[in-house]
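1. Just to be clear, the model below is a prediction. Sequence and coordinates:
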Amino acid sequence: MDQAERLRTIIKMNRQDNSQKKIQNQDHPKPAKVIAVTSGKGGVGKSNVSINLAIQLTKLQHRVVIFDADFGLANIEVMFGAVPKYNFSDLIYGGKGIRDIITQGPMGIGFISGGSGIPGMGNLTKPQIEYLAGCLCELDEIADIIIIDTGAGISDSVVSFLTACAEILLVVTPEPTSVTDAYSLLKILNRTPGFGNENTSIRVVTNRVGSEHEGAVLYSKLNAVVKRFLDIRIGFLGYVPEDRNISRAVIQQTPISIQNPWAKSSKAFERLASVFAESTQNQPQQQGFVQIIAGLMNRKM
């Protein structure tokens, strides 16, 4: 039995054990919804979208945890102005529990720092896999939604996360390089074995646009090329306007949705969260984070 299969077996046993413990209260947690926020290139505001979407979803009474999967760059903790004591590598290699490595950000939003790089998850030992599975099962008790802030670009790590996730938000700006790189990312996904377009929702967020109309036109241009050349479907979640207040908020390490809730960008993030929450309310429950890890390990076999 390979490592990914062992992880799936351990997951099943852990869930059955949790279910038996909680059957009297009928309080067995559902798997958290997992969203991957990504982009074809860096510098398009991907982490800002992740953080402010998390804040607005929290205002809608969802429990949110952000996983910073841009290993080594630590954007989330810098933008939150927080210093994590532990990171994801401490969970795998340091014997820490999942609750130990979750740092509390503003409004009670938890985040997991990716740390400075994690050596081959496909090379984990059986005891490490068992410990990882047991810890990650706890995330279903902690969060309703897990936002994965992926690295930018088309690295193997990014593609692995996107292939494993059922919900993807693709951040695009009006810069020609952003659009072409976003298309390149979709092209690679389209060619990646194991990527199931029929089971994956990919929605575009147009960022730093001049107006709602400009955002819609930008999405339409990308969608037209995707329809013509790729066997893949994308949708449009919404837009975030250009807003100087965001730069000030980043410098002050306070998310715009908290620093200035009435800013036009904050209201845009509020709309994005509302549309997302409403659109996924009646969807079948997605796979939890622990299944995402199993998928990543399976790709490394």
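-> Okay, I see it.

2. Please count neighbours and contacts with C-alpha atoms only from this point.
-> OK.

3. just the strands in the chain please.
-> 33-38, 64-69, 102-104, 110-112, 145-150, 167-172, 201-209, 235-241 (DSSP state E).

4. and of these, who's closest to Gln20?
-> Between Gln20 and those, the tightest spacing by Cα to Cα is seen for strand 33-38, at 22.8 Å.

5. ok so, going back, so which of the strands of the chain is nearest Ser178?
-> Nearest to Ser178, of those and by Cα to Cα, is strand 167-172 at 5.9 Å.

6. quick one on the thing from earlier: take the strands of the chain and write them to TSV, including mean neighbour count and distance to Leu139.
-> Listed next are those as TSV, based on neighbours: other Cα atoms under 10 Å; distance: least, Cα to Cα, whole Å:
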stretch	mean neighbour count	distance to Leu139
strand 33-38	26	11
strand 64-69	26	9
strand 102-104	20	10
strand 110-112	24	11
strand 145-150	25	9
strand 167-172	24	18
strand 201-209	22	22
strand 235-241	21	26
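
7. Against that first model, consider the following:
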Amino acid sequence: MQDQATQLRNIIKNANSTKSNRPLARVITVTSGKGGVGKSNVAINLAIQFRKMGQRVIILDADFGLANIEIMFGTVPKHNLCDLIYQGKNIKEVITWGPMGVGFISGGSGISGMYNLSRDYLVYIIVNLAELDAIADTIIVDTGAGISDAVLEFLVASGEIILVTTPEPTSITDSYSLLKALNHHPRFSREDTVIKTVSNRVSSEAEGEQLYHKLSAVSTRYLKLPLTYLGSIPQDQQLSNAVMQQSPVSIAFPNAKSVRSFESIAKKLMGGPGTEPEVQPRGMAAFFSHIIKSRKLESTTAEAVSGTKG
């Protein structure tokens, strides 16, 4: 059996030999300033809508300690990211396939544990994660809620962020606090990041737009940070019923009013034929190498998976 060092060298060699042909996945990070605003529901139902549009989709559940994605999918994964890191599983083995062929990876405590790993291990993991670029067209990262260091690291690494908020005053305040913390992060690049908002649980489209304008006004005035509006999701009893059934509303009740909104938002995200993307796909290797930049692994990572950045 090959020792670990030999396996690592072979993986890096294979990554380099195929780098020119490797596709890059679009990474979308879904977040919120507080819990309980429906962030995971947005992530899951957008994934379902992307699948209906022919996209290959994987959700990375990075909400440590909460298994929202697997609960709503009604399935328990056999493996999570910890098994990739500590048990030698490959990336395909830690993907659980849910409804309509949407894949998801349970992060568990695996991502936070990456900070304590050796350099060789990190290169091994990043090269494995780079293989997701060949498996999925779009990867949706469902972060934890709030302003933790882990959440901010994901947002800093992402070129495309969806911020979910509700009309509740605390949700608006917490969303602004999250934007403020992100804006002050030393590695945040506003030039390379697009922040899009979704107004959830609104009584009307007008209320959704009003919520966006309120948040956008303070963000632009005090942070000089522009936001774009994706749309709103209405209050919908059928969505609540779907959660109780442990099924995405886009599958359980495809004609629900909330589903029409998810369809509209997904189409807006995909753009029309010939539309230039707002953010060039970076791929998962670049995404995770950005997260562990504080360990100064850029040169090693770039050597191992060069060519994966857009």
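-> In hand now; what should we look at? What you are looking at is a predicted structure, and each value in this text was computed from that prediction instead of being measured.

8. ok so, going back, want to throw the strands of structure 1 into a markdown table with distance to Leu132 of structure 1?
-> Formatted as a markdown table, the strands of structure 1 follow (distance: least, Cα to Cα, whole Å):
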| stretch | distance to Leu132 of structure 1 |
| --- | --- |
| strand 33-38 | 18 |
| strand 64-69 | 15 |
| strand 102-104 | 15 |
| strand 110-112 | 14 |
| strand 145-150 | 17 |
| strand 167-172 | 23 |
| strand 201-209 | 27 |
| strand 235-241 | 33 |
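
9. Among the ones you listed, which comes closest to Ala263 of structure 1?
-> Comparing the strands of structure 1 by Cα to Cα, strand 235-241 comes nearest, at 10.2 Å.

10. in structure 2, what residues pair with the closest one?
-> Mapping strand 235-241 of structure 1 onto structure 2 (TM-score structural alignment) gives residues 228-234.

11. so how much does that stretch differ from structure 1 once superposed?
-> Taken over the aligned residues, the distance from stretch 228-234 of structure 2 to structure 1 averages 0.6 Å (mean Cα distance after the TM-score superposition for structure 1).

12. can you list contacts of that stretch?
-> Stretch 228-234 of structure 2 is touched from outside by 194-205, 208-209, 212, 257-258, 261-262, 264-265, 268-269, with contacts defined as Cα atoms under 8 Å, 6 or more residues apart in numbering.

13. Taking the centroid of structure 1, which residue is nearest it?
-> Centroid-nearest residue in structure 1: Ile148, 2.1 Å away (criterion: Cα atoms, centre = their mean).

14. Map that one onto structure 2.
-> By TM-score structural alignment, Ile148 of structure 1 lines up with Val141.

15. Wait, its match touches Asp61, no?
-> Yes: between Val141 of structure 2 and Asp61 there is a contact under Cα atoms under 8 Å: 6.3 Å.

16. got a list of what the aligned residue in structure 1 for Gly283 of structure 2 touches?
-> Aligning on TM-score structural alignment places Gly283 of structure 2 opposite Gly288 in structure 1. The contact partners of Gly288 of structure 1, by Cα under 8 Å, 6+ apart, come to 31-34, 140.

17. Then Asn68 of structure 2?
-> The contact partners of Asn68 of structure 2, by Cα under 8 Å, 6+ apart, come to Ser40.

18. what number of residues lie near the aligned residue in structure 2 for Leu60 of structure 1?
-> Using TM-score structural alignment, the equivalent of Leu60 of structure 1 in structure 2 is Met53. Neighbourhood size, Met53 of structure 2 [other Cα atoms under 10 Å]: 13.

19. do you know how far Met53 of structure 2 is from Lys78 of structure 2?
-> 28 Å (Cα to Cα, to the nearest Å).

20. try Ala62 of structure 2
-> Distance from Ala62 of structure 2 to Lys78 of structure 2, by Cα to Cα: 17 Å.

21. Equivalent analysis for Gly272 of structure 2, please.
-> Gly272 of structure 2 is 38 Å from Lys78 of structure 2, by Cα to Cα.

22. what do you get for Pro169 of structure 2?
-> On the measure of Cα to Cα, Pro169 of structure 2 and Lys78 of structure 2 end up 39 Å apart.

23. do the same with Ile265 of structure 2
-> 32 Å.

24. out of those two, which sits in the more crowded spot?
-> Ile265 (21 against 11).

25. where exactly do the helices run in the stretch 1-150 of structure 2?
-> 4-17, 39-52, 68-73, 81-86, 110-113, 119-130, 132-135, 149-157 (DSSP state H, counting those that start in this stretch).

26. For the third one, buried residues please.
-> Okay, so that is helix 68-73 of structure 2. Residues 68-70, 72-73 are the ones in helix 68-73 of structure 2 that count as buried (16 or more other Cα atoms under 10 Å).

27. How about the fifth one?
-> Burial within helix 110-113 of structure 2, assessed by neighbour count using 16+ other Cα under 10 Å, is assigned to 110-111.

28. list the helices and strands that helix packs on?
-> helix 81-86 (3 or more Cα pairs under 8 Å, 6 or more residues apart in numbering; DSSP states H and E).

29. Buried residues of the helix it packs on, list them for me.
-> 81-85.

30. I'd like these laid out as JSON lines, including distance to Thr31 of structure 2.
-> Output for the buried residues of helix 81-86 of structure 2, formatted as JSON lines (distance: Cα to Cα, whole Å):
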{"residue": "Leu81", "distance to Thr31 of structure 2": "20"}
{"residue": "Cys82", "distance to Thr31 of structure 2": "22"}
{"residue": "Asp83", "distance to Thr31 of structure 2": "25"}
{"residue": "Leu84", "distance to Thr31 of structure 2": "24"}
{"residue": "Ile85", "distance to Thr31 of structure 2": "25"}
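
31. and which of those is nearest to Val151 of structure 2?
-> Leu81 (16.8 Å).

32. what distance separates stretch 87-103 of structure 1 from the centre of its chain?
-> 18 Å (Cα atoms, centre = their mean, to the nearest Å).

33. Tell me how many other residues surround Tyr86 of structure 1.
-> So Tyr86 of structure 1, with other Cα under 10 Å, has 18 neighbours.

34. Now for it: which residues touch it?
-> Applying Cα under 8 Å, 6+ apart, the residues contacting Tyr86 of structure 1 are 100-102, 113.

35. let's see it at 10 Å
-> The contact partners of Tyr86 of structure 1, taken as Cα atoms under 10 Å, 6 or more residues apart in numbering, are 94, 96, 100-103, 112-115.

36. Of those residues - the most surrounded one?
-> Ser113 leads these on contacts (other Cα under 10 Å) with 28 neighbours.
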